[in-house]
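Engineer: Model the following, please.
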Amino acid sequence: MAAIQYYDVILKPVVTEKSMAGMSEKKYTFLVHPEANKTMIKEAVEKMFEGAKVKKVNTMNLDGKTKRRGMTFGQTAKTKKAIVWLTEDSKDIEIFAGL
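Structural biologist: Reported below is the predicted structural model:
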């Protein structure tokens, strides 16, 4: 495994109805690097977003979907999703502010 820097860990936020509803409880959902672990995700969130203090991190590995084009089958890439819980005294994450 190559050395993953903190700015390579978080790929993009997940914007769905369920993840937007979780923001009221200070739960934020991100797509993360497939080889990142919970401590790397916690460190990346606290470094990238000022004033954010992570309480806990839940992760899930998602398998790729099977796709068909004509008679050939293939699969999309595997992904990893992380749900980050912030503490009550933590500041909100700004990228979700306008959504």
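
Engineer: alpha carbons only for contacts and neighbour counts from here, please
Structural biologist: Will do.

Engineer: Just give me the neighbour total for Ile41.
Structural biologist: Here the count is done by other C-alpha atoms under 10 Å, and Ile41 has 27 residues near it.

Engineer: For the helix or strand hosting it, name the packing helices and strands.
Structural biologist: Ile41 belongs to helix 38-48 when elements are defined using DSSP states H and E. Packed against helix 38-48, as judged by 3 or more C-alpha pairs under 8 Å, 6 or more residues apart in numbering; DSSP states H and E, are the following elements: helix 6-9, strand 10-13, strand 54-62.

Engineer: out of those, nearest to Leu99?
Structural biologist: Of all the helices and strands packed on helix 38-48, strand 10-13 sits nearest to Leu99, with 11.7 Å by C-alpha to C-alpha.

Engineer: One more, so I can put them side by side:
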Amino acid sequence: MSDKNLTPNETIKFQKTQEAEWIDLLRYPLATEKVSNPFLKNTYTFVVHPKASKKTIKQAFEYVFKVKVLSINTLMMPKKSRRRRQFEGYLPTYKKAILKLAPEYSLDFFGMEKTSLGI
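Structural biologist: Here you go, the predicted model:
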């Protein structure tokens, strides 16, 4: 059925599965110098959907990565002003989630396996 044959009362609704919603909730891992040190403490930082709650972030992370999350800290990063010559604009705000995993679990995103030396 093409879009031209639809009346205004008829709509096609695309329903996502629960798995797709959870994958969309976790945007991407943050890979900065400040964030990379806590890998040794089994702590990971992700940019997540701004309206996501701690409970849904935990469920999504445990489902997608098959790990146990001990604690979650979230924070909204403020918008930043950027200027290019006479034009001024803003970088949008985003939400970060800092996740601490159980000691028996770990994620190897960047090839940073733990060694006996701790480096």
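
Engineer: before we move on, back to that, save the helices and strands packed on helix 38-48 of structure 1 as a markdown table, and put in distance to Phe73 of structure 1 and mean neighbour count too.
Structural biologist: Conversion of those to a markdown table gives the following (distance: least, C-alpha to C-alpha, whole Å; neighbours: other C-alpha atoms under 10 Å):
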| stretch | distance to Phe73 of structure 1 | mean neighbour count |
| --- | --- | --- |
| helix 6-9 | 30 | 16 |
| strand 10-13 | 27 | 16 |
| strand 54-62 | 19 | 15 |
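
Engineer: circling back to that earlier point, what span of structure 2 lines up against the helix holding Ile41 of structure 1?
Structural biologist: Under TM-score structural alignment, the counterpart of helix 38-48 of structure 1 in structure 2 spans residues 54-64.

Engineer: can you list contacts of the matching stretch?
Structural biologist: Stretch 54-64 of structure 2 is contacted by residues 19, 22-23, 25-26, 48, 67-69, 72-74 when judged by C-alpha atoms under 8 Å, 6 or more residues apart in numbering.

Engineer: list the buried ones in it?
Structural biologist: Residues of stretch 54-64 of structure 2 classed as buried by neighbour count (16 or more other C-alpha atoms under 10 Å): 57-58, 60-61.

Engineer: and if you look at stretch 101-109 of structure 2?
Structural biologist: Going by 16+ other C-alpha under 10 Å, stretch 101-109 of structure 2 has these buried residues: 101, 106.
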